[in-house]
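Student: below are the sequence and a predicted model for it; my questions follow.
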Amino acid sequence: MSARGRIDAWVERVTGFVTERPRVVIVGFLLITAVFAGGMGQVSMGSSDQTESFTEGIPEQEALDSINEEFQGPFEADTPSTQLIHESENVLSQSSMLEMLRLLERIDQREELYVASTAGPAPAVAQALDPTATTPEQQQRAIRRASETEFRKTVSALAERPGFSRSLSDDFNAREGTASAAITVVTHSPPDQGDHTEEIQTTIQSLAGDGDATVYVLGDGIVQSEMNNVINDSLAIVMPLVVVLILGFLAVAYRDPIDMLLGLIALAMTIVWTFGFVGFAGIPFDMTMITVPVLLLAVGVDFGIHIINRYREETVIGREKIPSMRVALSQLLVAFVIVAITTLFGFAANISSDLEPIRRMGFVAGIGILFTFFIFGIFLPAAKIESDRFRDRYNVPEFDNTPVSSGDSVLGRVLAVPARITNRAPAAVVVAVLLVTAGTAVYGAGVDNTFETEDFLPPEEQPDVVENLPGDLAPSEYTMTATYNFVEDNFETATGEEVILYVEGPFEQAHALDSLVAPNDDPPEPFAVGEHGRAESESIVTVIQSYAEENPEFAALVARNDLDDDGIPDRNLVQIYDELDRSPYGDRASEYLTEDRRGAKVSYSVDAEASQGEIEAAGRTFADDFQYEATATGNTIVFGAVSDIVFESSIQSLALAIGLSGVFLIVVYWLLEGRPMLGVINTFPIIVAVVGLLATMRALGMALNAVTATILSIALGVGIAYSVHVIHRYVDEVGDGTGTQEALLTTLTGTGGALTGSMATTSLGTGALAFAISPVLGDFGFLMAISVFYSFATSIIVLPPTVQAYAQWDGYPK
């Protein structure tokens, strides 16, 4: 038996089972659904730190982690900690410090907050006034008892300590003793059992809101709580909106409440199966996973509309219902298999990514597509047969059982226009499309690629349409973006973007410190932000110089050991380090030199206008200029590396999806029709659509980021279904002896109507992601809607002349 014969025999067996034993099919699928429903309750949230899940395993991130372990900064702690950012007219006034200490007292009184210590300007001033004041209550008493003169002298004395000034905002005026904001760090010592951070910090956030002071609360627990809310709120807003939009368009496409109900049941089963599997498999649900149900609904809607529409095409000409479903299934099952596999290639191509969240999303979406095929290809036809029997048994009327479009309808005539126009010179049209696509590809190749923390954060202020949603749909209150922005704007030393060079060498040897500043004279362009194009850096050298400016004895020690009179000691470095460690600058020195003095950190300011890619490349080049082994890292470098991986993954996934889909389609049409060229023709329109999508992204200033990087292969996976349905219907029509032009017109007026309904529903359904709390999901939904429209348009406009040109060249059909 030939390959075509074996495929036909398989289709006939499946079709016969579904149409002859629909109740068995329905019961079996409902039982499987009940099993998967148990897994949905086991779905767990992924890491609250979305950026961490993308940077894990990146060499630059591992270097940064090592630095964070070896160098302890003023805003870091080994134990769980909460940052309290106090804002007032002057946080260094007695009244403001008493406000902060009253909050610290309320926090200290709550045993469940496990307060171990507090560090900040208010406790520091109080303990300088009274060294025995160890509790917030005692510290308040110390500040109240101090005279104004005594208080001011204490603040002025502490202002000379780097650790004190670095906990104050950038507008800190040491002479006047004023600052508009301060950071106080509360460390906790919870029991080892369980993670109490989220509960601790949300409680502190509540306490801070009850007081008179303006205090922002920041910590891992707050981030975890709010990122979970971002996912839950996004699902709560997007999914009902998707359902409403789908209901509206299914009502137009089906025009029958029972058929529409069947489609919704099938869609719901798809979600239950997929996320039941996620729960059983222990796959964490993170932000990228929000796109999966929307994508599955998009593909499911396409399958559902096609099966019902094709069934109606047969019943409307007078064929009985069971034979009509046999015809519809025998024609569509192969198309559904082709669509499912090519869509699987598009989605699962993301498994090749080097980024774990994208791999997980691709895997889950691929599994979901398989489930979608079985539910819509097997369950829905069986359910349709039983629903029609129910109608006949109880005389339930059909509201409208006509297909979406036909040759006589307005929509059908519009869809046939491209095929009528291009029939005169199809080859010329194809050449023109190729030229335009090539130019568009060159332009689209310049699309930007980024990876930023802001991609994952909810906006500081929600749009009015989201903010005013009723009841349970109203989003949670989000504070972390406003807090991050406030800290970034006011505390440069805490969150400022920087590039860090980790240098390994024997820093107790003579002249070792010169090696840390020598490259600064001729740095790469993004680092040339100082006078005369030099680099601006902070290192153990600048700490030594700062202390020398304040302490004459230390300055004399440095001068005695500065052989070349450049302000940098060249010998007796052990003695200099020891003196520095015993000074008020000791804590700051530990930020730049390891305890064994074999590792040094150098922080560089970079050009704010430089891109991530430019900074990353310059950082690696700069590291090569150091005498000792140096590694460039820091958030900018790490995010730049991830950005590169994001771009590489998107192109790699797209190439893999095109390659697999193209080879598969070529083999399928070679086996089915003996014409592998039909597989190439099938792939051509979706390549045009993806190229157009890239160009649109560049034109709109949108970048490939952690989520939108998946759009290219996913757009191919979703969009290729349109050209598959057109080609498959065309092949069936010419197989009945119809000429190419007539077969195309029949295809476009019949299948084209189902494609139109599917496009409208899918575009608006995926576009509903624009209302997600996270902006990056909104961008994904917007781009997905555009890609679906492009895929539809190219299947209607680009595919007909390509088929016509092939038919003229090859003489197909004969």
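Tutor: Thanks, I have the structure now.

Student: all contacts plus neighbour counts: C-alpha atoms, from now on.
Tutor: Will do.

Student: tell me, how many residues neighbour the closest residue to residue 572 other than its chain neighbours?
Tutor: Of all residues not flanking residue 572 in the chain, residue 561 sits nearest, at 6.7 Å (CA to CA, 6 or more residues apart in numbering). Counted with other CA atoms under 10 Å, the neighbours of residue 561 add up to 18.

Student: report the contact partners of residue 561.
Tutor: Contacts for residue 561 (CA atoms under 8 Å, 6 or more residues apart in numbering) come out as 569-572.

Student: what about the residues you listed, which one has the most neighbours?
Tutor: Going by other CA under 10 Å, residue 569 tops the contacts of residue 561 with 25 neighbours.

Student: let's verify that one: helix, strand, or coil?
Tutor: Classification of residue 569 using DSSP: H, G, I helix; E, B strand; the rest coil returns coil.

Student: and the one 10 residues further on, by the same measure?
Tutor: The local conformation at residue 579, judged by three-state DSSP, is helix.

Student: so residue 262 sits against residue 383, correct?
Tutor: Yes: between residue 262 and residue 383 there is a contact under CA atoms under 8 Å: 7.1 Å.

Student: compare these two (neighbour count), which wins?
Tutor: Comparing residue 262 with residue 383 by neighbour count (other CA under 10 Å), the higher total belongs to residue 383, at 23 against 18.

Student: distance of the more buried one from residue 307?
Tutor: 12 Å (CA to CA, to the nearest Å).

Student: can you tell me the SS state at residue 31?
Tutor: From three-state DSSP, the assignment for residue 31 is helix.

Student: residue 661 contacts residue 339, correct?
Tutor: No: the pair residue 661 / residue 339 is not scored as a contact, 9.7 Å apart, by CA under 8 Å.

Student: once you drop chain neighbours, what's closest to residue 185?
Tutor: Distances taken as CA to CA, 6+ apart place residue 83 nearest to residue 185, at 4.7 Å, with adjacent residues excluded.

Student: oh, I was asking about residue 180
Tutor: Among residues not flanking residue 180 along the chain, residue 90 sits closest, at 5.0 Å (CA to CA, 6+ apart).

Student: ok, structure two:
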Amino acid sequence: MILLSAVVLAGIPMLDTESQAGADASAFEDIDRVQKANYVTEHYDTSQEDSNRTLATVYVRQEDGDVLSKTSLLETLRYQRDVLNNDSVAAVLHDDGIADVANMVAVGLADDPAASLDEQIATLEDASPAAVETQIESTLSNQPQALRLLPDGHDPSNTTATDRRLLVVLNASGAAGGSEGVFDRVDAALYETAQDYSDSGLFVLNQFAYAEYNSHFFGEMVWLVLPAALVLILGVLAFTYRDLIDIVVGMVGVLLSVLWMFGLLGWLGVAAGLVSIVPVVLVTGLSIDFGFHVFNRYREQREASRQRAGDARGDGGIREPMNRGVRLVATALVLVTVTAAIGFLSNLVNPLGQIRDLGVSITLGVIASLLLFVTVVPALKISIDGLFERFGWDRHKRALGHGRFLRPALSRTVTLARRGAPIVLVVALVIGSLGAVAWTDLDEESFQQPDGEVAEWKQSLPDPIGWDTHPVAERLNHVQAVYQPATADDAFRERILIEGDVTADGTLTDLQAGVETISERGVLLDQPGVRAVTSPVTAMQALAQRDPAFRAVFEDESRDTDGDGIPDRDLKPVYDAFYEADSELAGQVLERTDGEYRSMLVRVALDADFADIDQAVADLEAGADRMEGDSDRTATAVGSVAVNVAVLDAIVGGILQTMTIALAAIALVMAVAFRAMHGSATLGLIVAVPIALVLGLVIGGMYLLSIPLTLLTALLMSLVIGLGIDYNIHIGDRFADERREGKTTVEALEAAVTGTGGALLGSTLTSAGAFATIALVPDPQLQSFSLIVVVALLTAFLVSLLVLPSLLVLWERYSPEAVTTEATAESLPQD
């Protein structure tokens, strides 16, 4: 195993920690919105949507100051001068340059639109504060574009503000034919220069700011979580093992399991990615669980061996109990590994490559744990115990669950099953059903955005444990809250595809009514000088203003029966004239194939104030419904926001299908395995049933804890299956073996619950405690992840001790099948 470990661990240098597999486009082709979005790409000229400009934004914020003061305006002009001295910035700067209120004010004071940046700075330096304030008022009142650089809703008469922004306009194709990474160098220049002016409130939110934030966040997370997790894990291990040597040996197995997982990922070419912390934590918890069962069974077997032989020490008192314990516990561990792998590998049907990789990673880690904890760990254990006992140190320890305090507590669950099994089952079904019903009421979010807030007590902890806040997350939320997109290119741009008879009377009137419906719902971008809607109507209106020949056709009163300025009958000649006058513009909003008009396209820029994506899509759909009118036309929202909502719905629906298939597969495996091992397929089904209950309880816990359905939490739903099956198998398998030895139902349950239940308790305390420490991290994604796993572990433990014994009692009472009771002298209870 040492040699094999060396080979496996050689794969770690080959590990891909950067690759992030995206979604398989083909997996979503059956979604209507995806199909129609592809249709738009195939049939419309979208090249004009790709502007030859790209914007980099620099923000100025002074919570207790005035960013429109003379001093602040001068600072941003000097910032511009320093940035423009950078060769990379100068090489890709667009002719539009930098848009800043400071430039507008300085040019106004100089009364020279062509004033250079140095001249602007000199003019502003010489101007009196009163003159500057007067010029600011004039600029805000007469230049609407200046208001785009200020927070949403800023009053033009107000010459003070706490926030504003600068727009650095770059050539989108500036790097073409030039050196690679030019825009990275631009971002670096903007970021580093803003750092020099941070005292004046300047900052940027680009890749370098996020990279620094992520590095800071990871460091703080390690120092906050790792000490707490280690203290908790070691405390539980000390309580469970009550032996330092066993703790060290067990942790060696845990560490090797994680390293094996990464080595196997490297050899197989499976990406670990940025979310590798998830399989690490899960594999750590599962391998600790394996260790508890191996060590607990060894202690039970050694105690039985001593009682039979009266041998207190010696090699014969170590090897044989370990041999028996491992040989017998291995059947349960193999079954746990197989069923857990089914739950984890069910994610192979997930369209997101990252989630598929997670399922593979965890499965490899569990398999590695199985191999190591039935080979390396037992070998280390018997070698160390044999060495110490040769020097006179008795290594005999009592198994957890057999103590005078824990044994009575665990035994009460058997009493509950014996006296009230039907009641327990009814209560469990009611609670589980209520939890499952809560699935439809869970909120759906693509991603949980951190708000940057950190509890004061976390910041008050002594260094290095104390959490030092970083401004990026709070700044991002502030920017999103106070600003509207400066241009339509910066906003979420959605599309509505109208198909069918688009030449029918009333088509354009219905289209405009749909746009007005969307506008009335407040989701359209409302910025001075920014066009929020591009449609056949707006395109024709714009063309009519500059083309007299087309204007005559478009404004023909015979085609406008209601006098609203929009043709509502005899539309085909209007479309023909539109294409004849400007085919390029017409091709962006109107599809003509083989001389027939088959569809229309409406583009809208969304307001930044919408907080609920689902509601924004619902507002777009309301407008689309109005565009359909009473005809056979169809109108569908097919922009990125609408498609993402449809994809998330598909993934959530896929999770339900995945869980159903996984549950069915596990039930089948359990039935076959228990039939082969214990002569009863129905017993295997009974042991598998509580997994569904655990799922229902976890869903109910998500509802009560207000945990939304995201791509990550939806993934965890399938992982719950892999986590929840573990405990039930150990209890069910131990019960069957005790019955095979001829014990009564109650005696078998007593042995299973007190013997195996002790190991399960240690495993639950360790794993749930470790995951609970992750909830200390001020990040909603990680908090949701940790809480779901904690709820899953706790409910799985409680169900295995409270519900499963009652199911087993009822199974014994009413099932026509029975456990094979052909015991041999050598047979011993399995774990």
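Tutor: Cool, got the structure. Only a predicted model underlies this, so the values are computations on that prediction, with no experimental measurement involved.

Student: got a TM-score for the two of them?
Tutor: After superposition, the two chains reach a TM-score of 0.80 (TM-score structural alignment, normalised by the length of the first structure), with 758 aligned residues with a CA RMSD of 4.7 Å.

Student: coming back round to it: now the contacts of residue 561 of the first structure in TSV, with distance to residue 804 of the first structure?
Tutor: Formatted as TSV, those follow (distance: CA to CA, whole Å):
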residue	distance to residue 804 of the first structure
569	81
570	81
571	83
572	85
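
Student: give the equivalent position in the second structure for residue 759 of the first structure.
Tutor: Alignment note (TM-score structural alignment): residue 759 of the first structure maps to residue 764 of the second structure.

Student: where's the nearest residue to its match once chain neighbours are set aside relative to residue 34 of the second structure, distance?
Tutor: Once flanking residues are discounted, residue 764 of the second structure sits nearest to residue 793: 6.3 Å by CA to CA, 6+ apart. For residue 793 of the second structure, the distance to residue 34 of the second structure (CA to CA) stands at 38 Å.

Student: comparing the two, which residue is more hemmed in?
Tutor: Neighbour totals were compared for residue 793 of the second structure and residue 34, and residue 793 leads with 26 against 22 (other CA under 10 Å).

Student: got a list of what the more buried one touches?
Tutor: Residue 793 of the second structure neighbours (CA under 8 Å, 6+ apart): 723-724, 764, 767-768.

Student: relative to residue 157 of the second structure, which of those residues is nearest.
Tutor: Nearest to residue 157 of the second structure among the contacts of residue 793 of the second structure: residue 768, at 57.8 Å, using CA to CA.

Student: right, and the helix or strand after whichever strand or helix holds the closest one?
Tutor: For residue 768 of the second structure, the enclosing helix or strand under DSSP states H and E is helix 757-774. Next along the chain after helix 757-774 of the second structure, taking DSSP H and E as the criterion, comes helix 780-798.

Student: relative to helix 757-774, how tilted is that next one?
Tutor: Relative orientation of helix 780-798 of the second structure versus helix 757-774 (axes from the mean of the first three to the mean of the last three CA atoms, to 10 degrees): 170 degrees.

Student: what are the buried residues along the biggest helix by length in the first structure?
Tutor: With secondary structure taken from DSSP state H, the first structure has its longest helix at helix 635-673. For helix 635-673 of the first structure, the neighbour count (16 or more other CA atoms under 10 Å) marks 635-658, 660-662, 664-672 as buried.

Student: what's the mean deviation for it versus the second structure?
Tutor: In this overlay with the second structure, the average offset of helix 635-673 of the first structure from its partner residues is 2.2 Å by mean CA distance after the TM-score superposition for the first structure.

Student: what's that helix packed up against?
Tutor: helix 3-20, helix 50-55, helix 59-70, helix 321-348, strand 499-504, helix 612-623, helix 677-699, helix 711-735 (3 or more CA pairs under 8 Å, 6 or more residues apart in numbering; DSSP states H and E).

Student: against the second structure, where does the first one fall?
Tutor: This points to helix 3-20 of the first structure. Using TM-score structural alignment, helix 3-20 of the first structure pairs with nothing in the second structure.

Student: could you check the angle that helix makes with helix 635-673?
Tutor: 100 degrees.

Student: try the longest one
Tutor: Here helix 321-348 of the first structure points in a direction 140 degrees away from that of helix 635-673 (the same axes, to 10 degrees).

Student: matching residues in the second structure for helix 321-348 of the first structure?
Tutor: Aligning helix 321-348 of the first structure against the second structure (TM-score structural alignment) gives residues 318-345.

Student: so what's the most centrally placed residue in the first structure closest to, chain neighbours aside?
Tutor: Centroid-nearest residue in the first structure: residue 707, 3.4 Å away (criterion: CA atoms, centre = their mean). For residue 707 of the first structure, ignoring the flanking residues on the chain, the nearest one in space by CA to CA, 6+ apart is residue 288 at 6.2 Å.

Student: who touches the one you found in this structure?
Tutor: Residues in contact with residue 288 of the first structure (CA under 8 Å, 6+ apart) are 357-358, 361, 707.

Student: how far away is it from residue 54 of the first structure?
Tutor: 11 Å.

Student: can you point out the buried residues in stretch 461-474 of the second structure?
Tutor: Per 16+ other CA under 10 Å, stretch 461-474 of the second structure contains these buried residues: 465-470, 472-473.

Student: right, I mislabeled it, should have said stretch 96-113 of the first structure
Tutor: Here stretch 96-113 of the first structure shows 96-105, 107-108, 113 as buried, counting by 16+ other CA under 10 Å.

Student: pick the one among those residues closest to residue 813 of the first structure.
Tutor: Closest approach to residue 813 of the first structure among these (CA to CA): residue 113, at 78.1 Å.

Student: list the contacts for that closest one?
Tutor: Contacts of residue 113 of the first structure were listed using CA under 8 Å, 6+ apart, and they are 107, 188, 190, 200.

Student: switch the cut-off to 6 Å
Tutor: residue 200 (CA atoms under 6 Å, 6 or more residues apart in numbering).

Student: one more: the one 3 residues further on?
Tutor: When contacts are counted by CA under 6 Å, 6+ apart, residue 116 of the first structure touches 187-189.

Student: from residue 69 of the first structure, how far off is it?
Tutor: 21 Å.
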